[in-house]
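>>> the sequence and its predicted three-dimensional model are supplied below.
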Amino acid sequence: MIDWLNPIATLIASFGGAWAAFKLQSVERTRDVRRANITAANRALMTMMQQANTLKLYQEDQIDPRREHPGRHLAIRATLPHELDALRFDFKSLDFLDSPKEQQLLFELSVEERRFTETLRAINARSEILLTEVDPKLSSAGFLDGGSYESKDLKQALGQPLYNKLKRLTDDVIHHVDRTNESIVEMKNKFLLAARARYPGTKFVDFEFPDASTAAS
């Protein structure tokens, strides 16, 4: 009897060892997938933080000091071009968000990315017009940078069509920056809720901007 029990015992021991090894590999794969998903979610949140910070800096440095200026379309100066492809989301890494509600969230995230890109396009277009059309005309007409001039003189130097175009672009830039800066933070809050629901107890990237009144006090 012992002769045939030994092979069975060996087979059972081998199977048990293989099963334990399989379970260990399965657990490790699960941990790796979890770690990768959390990293991807944090990367998306970091991208939102960088997007919001880019617009917040432009808002605080360029728009807010001149927001109520009657000649803000000329007072807000040109900036260096913003890179349009630098702050994009890696949607492939977020495909673990696969429930219908999470898929809707990813769609909204893609809309937010588009809104951010279009805001940068507007800023770049306005800066381009200032540097290539407006400033050369004003310079050739004898206007000095930083000087104080009446709008009728500026209109005459630039011509009504270009003057109106710059004013319209400036209003568009201010609208896009203000709106998108708010919508990115709203998107971050929604994404953060979804990430925490998917992986409870996990620490995720978060950010808030202080109110202007708080920052000033």
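Received, thanks.

>>> could you use CA atoms for every contact and neighbour count after this?
Fine.

>>> from Thr132, how far out is Asn148?
One correction, residue 148 is Ser, not Asn. For Ser148, the distance to Thr132 equals 21 Å [C-alpha to C-alpha, to the nearest Å].

>>> after the helix ranked longest in the chain, which helix or strand is next? Please name it.
Across the chain, the longest stretch assigned as helix under DSSP state H is helix 2-58. Next helix or strand after helix 2-58 toward the C-terminus (DSSP states H and E): helix 72-75.

>>> which elements pack onto that following helix?
helix 160-198 (3 or more C-alpha pairs under 8 Å, 6 or more residues apart in numbering; DSSP states H and E).

>>> tell me which residues of the helix it packs on come out buried.
For helix 160-198, burial by neighbour count (16 or more other C-alpha atoms under 10 Å) applies to 163, 166-167, 169-170, 172-174, 176-178, 180-181, 183-185, 187-189, 191-192, 194-195.

>>> tell me how far that helix is from the chain's mean position?
Relative to the chain's own centre, helix 160-198 is displaced by 10 Å; criterion: C-alpha atoms, centre = their mean, to the nearest Å.

>>> and what of stretch 36-44?
So, by C-alpha atoms, centre = their mean, the centroid of stretch 36-44 is 15 Å from its chain's centroid.

>>> run through who's touching that stretch.
Stretch 36-44 is contacted by residues 89-90, 93-94, 96, 195, 199, 204-205 when judged by C-alpha atoms under 8 Å, 6 or more residues apart in numbering.

>>> so which helix or strand takes in Asn124?
Using DSSP H and E, the element containing Asn124 is helix 100-129.

>>> helices or strands up against that helix?
helix 160-198.

>>> next, the angle helix 100-129 makes with the helix it packs on.
On the basis of axes from the mean of the first three to the mean of the last three C-alpha atoms, to 10 degrees, helix 160-198 is oriented at 150 degrees to helix 100-129.

>>> between helix 2-58 and helix 160-198, find me the angle.
Orientation of helix 160-198 against helix 2-58 (the same axes, to 10 degrees) gives an angle of 150 degrees.

>>> got another one to weigh against that:
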Amino acid sequence: MTIFPSAHERTITIAILSFCFGLSFGVAVLGTGITANDVVPALFTLIAAFVGAWVAFALEAKSRKYERREIQLESANKLLFALSERLSSLRVFQHDFIDPVREKTSRMFEMQPFALYRDPQSKLDAQSVAFLFQSKYKPLLLGLNAVNDMFNSAVDAIRVRSDIHLNTIQPLLEQAGFVLGQGITSEQIHQAVGDRNYHVLRTSTDILIDQVDNFILGGDELRKDLIAAFSEVFSEREVFGFELLDKPVSILKIFSEGPRGEAKKDSSSQ
């Protein structure tokens, strides 16, 4: 077991004990005939040592408190950045893939698959801001875990539906003689892919939309709560504040345009 957490605390403890011992010794010797003039210089030396040790301890404590605060602030901003990555990526997906077909009865067919989705490299880890346990904002840690689960569920839904669309529905439509871009009715698709695949695609599409919408709603509420909490724990100026974009940059637009925003030309026309 470590008695003294640091060398400074060990030095301060020794100084305090020395001071107490010296003071007791001074009181004792005064009773033996030794004059106060003999004891006062030594007593002042002990007091000076004690004050010096106390100042050193205060400075060390202040330094450690500052370092701890900087580490916590960095963790808070990293967490907010991780949340912003997740909100931005799924908000773009919602804008590009869900919103254009949201109200259509044929959305289960018209929504494009997106097999290229990649998880952000950052981590949405509640343990990284465990210092919130010591504040009134500790319920946010449970919210963090819930939102992280919602994000993972939304991503799983995107991948599952994309796999069904690409590897089950499209091959069956090709076998039935339909080609990409050809007009096709819901009844024709139902007949071509079969009842089971038809309902699996419809269900997976509905689940995907619900999961993405739920994450964006829950994640945005958490964004507001975390920024408010960290702004109070630290300061608003130091905290990474961000907004959920209403009209994000389209993935499909980036893929369909050249480096200067010009439409890519078909190689066959060159």
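Right, received. Where do you want to start? Worth saying up front: this structure is predicted, and the values here are computed from it rather than measured.

>>> of the contacts of stretch 36-44 of the first structure, buried ones?
Using 16+ other C-alpha under 10 Å as the burial test, the contacts of stretch 36-44 of the first structure include 89, 94, 96, 195, 204 as buried.

>>> and Ile227 of the second structure, what pairs with it in the first structure?
Using TM-score structural alignment, the equivalent of Ile227 of the second structure in the first structure is Leu192.

>>> show me the contacts for Leu131 of the first structure.
Ala78.

>>> any idea what it aligns with in the second structure?
Under the alignment (TM-score structural alignment), Leu131 of the first structure pairs with Leu166 of the second structure.

>>> before we move on, what about Gln160 of the first structure?
By TM-score structural alignment, Gln160 of the first structure lines up with Asp195.

>>> now do its match against Ile169 of the second structure, distance only.
Taken as C-alpha to C-alpha, the span from Asp195 of the second structure to Ile169 of the second structure is 12 Å.

>>> ok, now Ala36 of the second structure?
Remark: distance between Ala36 of the second structure and Ile169 of the second structure (C-alpha to C-alpha) = 101 Å.

>>> those two - which one has more neighbours?
Applying other C-alpha atoms under 10 Å to Ala36 of the second structure and Ile169 shows that Ile169 carries more neighbours, namely 21 against 13.

>>> distance of the residue nearest to that one when sequence neighbours are not counted from Lys104 of the second structure?
Excluding its sequence neighbours, the residue lying closest to Ile169 of the second structure (C-alpha to C-alpha, 6 or more residues apart in numbering) is Val193, at 6.3 Å. According to C-alpha to C-alpha, Val193 of the second structure and Lys104 of the second structure sit 20 Å apart.

>>> looking at these two, which is more packed in?
Ranked by neighbour count (other C-alpha under 10 Å), Val193 of the second structure and Lys104 place Val193 first, with 20 against 12.

>>> what residue of the first structure takes the place of Lys78 of the second structure?
Aligning on TM-score structural alignment places Lys78 of the second structure opposite Arg43 in the first structure.

>>> count of neighbours near its match?
18.

>>> what does Phe15 of the first structure give?
Quick note: Phe15 of the first structure (other C-alpha under 10 Å) scores 12 neighbours.

>>> state the distance from it to Ala9 of the first structure.
10 Å.

>>> now Arg115 of the first structure
Taking C-alpha to C-alpha, one finds Arg115 of the first structure at 66 Å from Ala9 of the first structure.

>>> tell me which of these two has more neighbours.
Taking other C-alpha under 10 Å, Arg115 of the first structure and Ala9 do not tie; Arg115 has more neighbours (18 against 11).

>>> the more buried one contacts Arg179, correct?
No: using C-alpha atoms under 8 Å, Arg115 of the first structure is not in contact with Arg179, being 9.4 Å away.

>>> Glu177 of the second structure should be in a helix, yeah?
Not quite, residue 177 of the second structure is Gly, not Glu. No: secondary structure of Gly177 of the second structure (DSSP: H, G, I helix; E, B strand; the rest coil): coil, not part of a helix.

>>> quick one: map it onto the first structure.
With TM-score structural alignment as the criterion, Gly177 of the second structure lines up with Gly142 in the first structure.

>>> residues near its match, how many?
For Gly142 of the first structure, the neighbour count with other C-alpha under 10 Å is 10.

>>> what does Ala115 of the second structure align to in the first structure?
For Ala115 of the second structure, the aligned position in the first structure is occupied by Leu80, per TM-score structural alignment.

>>> now for Thr39 of the first structure, how many residues are close by?
16.

>>> kindly report the same for Phe133 of the second structure.
Every residue meeting other C-alpha under 10 Å relative to Phe133 of the second structure is counted, giving 13.

>>> show the contacting residues for it.
Leu141.

>>> give me the aligned partner of it over in the first structure.
Aligning on TM-score structural alignment places Phe133 of the second structure opposite Asp98 in the first structure.

>>> please apply the same query to Ser153 of the second structure.
Aligned partner of Ser153 of the second structure by TM-score structural alignment: Glu118.
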